[in-house]
Structure formats: structure tokens, C-alpha cells
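S.K.: give me a 3D structure for the following:
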Amino acid sequence: MEKVVVSLGGSIIIPDDRDGEFLSKFASVLSKVSEEFEVYVVCGGGKIARYYIVTGRELQATEDELDDLGIQATRINARLVQLALKSRAIQTVPTTVEEAAALGGKGKVVIMGGTTPGHTTDGVSAALAEKVGASRVVNATSVDGVYTADPRKDKSARKYDRISFQQLREMLGGKHGAGSSHVFDPMGAEIVMRNKIPILVVAGRDLAEMERAIRGQRISGTVIDG
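M.R.: Model (predicted):
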């Protein structure tokens, strides 16, 4: 059975916009596609994680301590998605990609959050995709693709239909910090590039688009490959 990893941003799970209704509909999509695909979901922390990280910084916590706060928030979000999926999900939250991989192949969706300090959930998604031999990573975000600039701030920003792994790496630069947000994590980008695993960047709350991406069909978002 073909394997797909979904990197589900925290901003998609809990933007405080009829979240329960969305998660129920998202669960229906996952239940349907999991009959044909082996699906793994890695949940981000979103604004809950950022709240704890910002407050932790005010308390002079270290970067590792801040990361740990963020990881705990991702696991709460993962549990929320599990509750939405009910019996269609494995009802434990794996804490490593090895544990998640071992739980796969049982006809149920595996849902997890972060793992260790220094690794974003995008990076975890890439590592999990490598571990299970996934065909693609679906990066579900609050933006409907990769743009030349942030489209929420720059009205002239242009969306890419397709970019290469090398272009992605050039876009990223920088390094990880607790609570940071990019198109995709630099560590994760290196993993998918090494393994030639395509990334499909889509609007996470567009459920029809999400289903197309999981199935590997044509999307209106951005494909990162080559």
C-alpha cells in the first residue's frame, strides 16, 4: 500500500475558526483515503505552542526548554486529531518516528506531534517519510502554496506551481529556532531532497485540495520535487 505523510500545521488544526467542525470533516477525508493509502499525520503546535514559547522566553528558558514546550503542544494537537478520527486512528501518540513507523500498516491512521528539541514537525514529517518509504509529503499550511513573498503582506507575491528541491533550499537558509515558521524546515528539506520525496504544499483547510494531494493528483498548490 502506498504511504503518505501529512505535515498538518497547527494553524490548520486550531485557528479558532469552527475547529471542531473542520476536524470532523478532515477526519472523514482521512478515513476515506486511509482505505487506499497508509497515512501518517504529523501535527504542528500553532498558536498554542507559540504562546508557551513566548511566555517561556520571558522566563528566560533555554531553546531546548522552549522546544520541549512546543513539542508538548504538538502532542496535544495530535490527540485532538485522534479524537476526531475515533476508531480510524491509532489511539496513542508516538514520540519517535521509529514508534510511528512500527504502528503503521494496521489499517489505521498514525498521528503524532514533535519528537526532540531542535526538530520541527516539518522535519519530523520528512524523517518519518524517509523511515516508512513514503511516496510524498503533503505540507498542509495556512497559505495555498509557495510564493515569491508572503502573500498576506505583499499583494504582488506570485505563487509557484512547481519548484525544485534546490530552489527550496535556497529559499530557506537560516536555522531552526523554537517557534520559527518557514515554507519547510531546512533539516526536513535536506531529508526529502536526499530521498527524492516530493512535497505538495497546499491550503490545509481546503479539504478537496487536501484529498487530491494525499492521492497524488493534480493540485492548485505547489509541488516541490526534482
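
S.K.: alpha carbons only for contacts and neighbour counts from here, please
M.R.: OK.

S.K.: in the chain, which helix is the longest?
M.R.: Ranked by number of residues, the top helix in the chain under DSSP state H is helix 63-85.

S.K.: tell me the helices and strands packed up against that one.
M.R.: helix 10-13, helix 19-33, strand 38-43, helix 46-58, strand 110-112 (3 or more CA pairs under 8 Å, 6 or more residues apart in numbering; DSSP states H and E).

S.K.: could you dump these into CSV and include distance to residue 97?
M.R.: Listed next are these as CSV, based on distance: least, CA to CA, whole Å:
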stretch, distance to residue 97
helix 10-13, 19
helix 19-33, 20
strand 38-43, 10
helix 46-58, 20
strand 110-112, 9
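
S.K.: next up, for comparison:
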Amino acid sequence: MSHAAPAHKRILLKLSGEALMGDDSFGINRATIVRMVEEIAEVTRLGVQVAVVIGGGNIFRGVAGGSVGMDRATADYMGMLATVMNALALADAMDKQGLVARVMSAIAIEQVVEPYVRPKALQYLEEGKVVVFAAGTGNPFFTTDTAAALRGAEIGAELVLKATKVDGVYTADPQKDPSATRYTKLSFDEAMSRNLGIMDATAFALCRDQKLPVKVFSIIKHGALKRVVMGEDEGTLVYA
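M.R.: This next block holds a predicted model:
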């Protein structure tokens, strides 16, 4: 399969902030982020254009206790800033691996990162740069899952990859139920009727309406990202 052409030419990778923690309780585990970047680099060498939307839960978790009782919009803006911190860390790790990364933020912090401008993002992707989208959609009350669906649709991604710690969607929690089996594929309607909680409802509806398939896979599993891009049986495909 290594000599075959990739099944997908442009992907949107949704990384949770928690995925960057490794075994730490919060923050960024350097070894974890370096390993993830190595997997992304391997995919870009196949000629695949990669954009990333990153969450901020790992940073925000460290201050979450103090946010209890806080206005929801204020807390959400704090979360957006956490995603910018993660995006900068990810881009730095990419640069050290020889990738050219560009961070684009949905909220203006121009001394730190450039603002999100769709034509510029498309230009970067065509040039082979990895684009990291930070600050979610730029609006409170919307998750980074929704940002991934939105940016994926805007840039014409062929697939949204939701990276998790589990290698797909299962009939039950595989850690609690050894008999649980992995779905190879599901329609959006099936996933919603079974209440599988793959993404939040807004993100899910957007992907369904735009006929943008979602692949749920494990970012911890070595080589899984490449196998997904090559069209192999990895993770769970959710399709319209």
C-alpha cells in the first residue's frame, strides 16, 4: 500500500487539546506532540494537504476550577485563547520537524498569529504548508468540533478526521464491555439516532448538510493517520 496514491488529497484534522497531554493531567507533553507531528509529516510527504483544528482543553483544564460560576461567553473566550497557545506549540514542533506551518486565528491577535482569511488559507495549503486553525470559530457557544466542520467545509476538505484516544466508534465502551465491536462505517442519521456522541449536534449537522464525511480514529495508534489517508480499514467512517 505504501506505493499507492493517497485516497484523500486534502484533509482537516481535528485534534483535542487533551490529545496533547499524553499521560499528564494538563498542559502539553512534548514527546506526545512530537510523535503526532511525525505522523502528520509522513502524510504530507505523500502529497496530502493538511489543515488542523485544535482544542484547548488541556490548557484550560489547569484553570477550569477558577472558571466555575463564570459567565459562559467569558469562559469560552478563555478557551479560545487556550487553543491559540496549543496551535503555537504545534506549529513550533512542526517547524522543528521540517514542516512549514501557518497558524491562523479566528480572533485577532495579529502580534502573535495571523488572522483567518479563507483565500490565504487555501493558498498555504496549495503551497504544501500545514495550516493550523486556532480560536475555534471566533464565537462563544460553539465548540472546536463545530470549527472543524466549518473550516473543513470552507477549505473544501475531502474528509474531517476526528482524532481521539479510541480507534473508532464502538457499540459500547470497549474499556467496560469486552464484547463491544467497532463500527466500520455509519451514516450520519444512524449515528444521530443511536446517540453515539461523536461530535456535538451543530458540528454533526453541518457535516451532514455539506456531505462532508467524518472519520473517527485513534491518534495514539502508530501509523493510523497514514492508514486513514490511504483509505485503509482504520477507525469509523461517518458519511452522508
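
S.K.: just to revisit the earlier point, point out the most buried one among the helices and strands packed on helix 63-85 of the first structure.
M.R.: Mean neighbour count (mean count of other CA atoms under 10 Å) peaks for strand 110-112 among those, with a mean of 30.

S.K.: in space, what's closest to the aligned partner of residue 39 of the second structure in the first structure - neighbours in sequence excluded?
M.R.: When the first structure is aligned by TM-score structural alignment, the residue opposite residue 39 of the second structure is residue 29. Of all residues not flanking residue 29 of the first structure in the chain, residue 211 sits nearest, at 6.7 Å (CA to CA, 6 or more residues apart in numbering).

S.K.: residues near that neighbour, how many?
M.R.: For residue 211 of the first structure, the neighbour count with other CA atoms under 10 Å is 18.

S.K.: counterpart of it over in the second structure?
M.R.: Checking TM-score structural alignment: residue 211 of the first structure goes with residue 226.

S.K.: go ahead and confirm its match touches residue 39.
M.R.: Yes. Assessed by CA atoms under 8 Å, residue 226 of the second structure is found in contact with residue 39 at 7.2 Å.

S.K.: for residue 12 of the second structure, give me its contacts.
M.R.: 50-53, 148, 151-152, 157, 159-161 (CA atoms under 8 Å, 6 or more residues apart in numbering).

S.K.: kindly report the same for residue 201 of the first structure.
M.R.: 138-141, 144-146, 221-224.

S.K.: now residue 47 of the first structure
M.R.: Here residue 47 of the first structure is in contact with 10-11, 14-15 (CA under 8 Å, 6+ apart).

S.K.: likewise for residue 137 of the second structure?
M.R.: 106, 143-144, 146-147, 150.

S.K.: can I get these in JSON lines with secondary structure?
M.R.: JSON lines is the format used below for the contacts of residue 137 of the second structure (DSSP: H, G, I helix; E, B strand; the rest coil):
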{"residue": "106", "secondary structure": "coil"}
{"residue": "143", "secondary structure": "coil"}
{"residue": "144", "secondary structure": "helix"}
{"residue": "146", "secondary structure": "helix"}
{"residue": "147", "secondary structure": "helix"}
{"residue": "150", "secondary structure": "helix"}
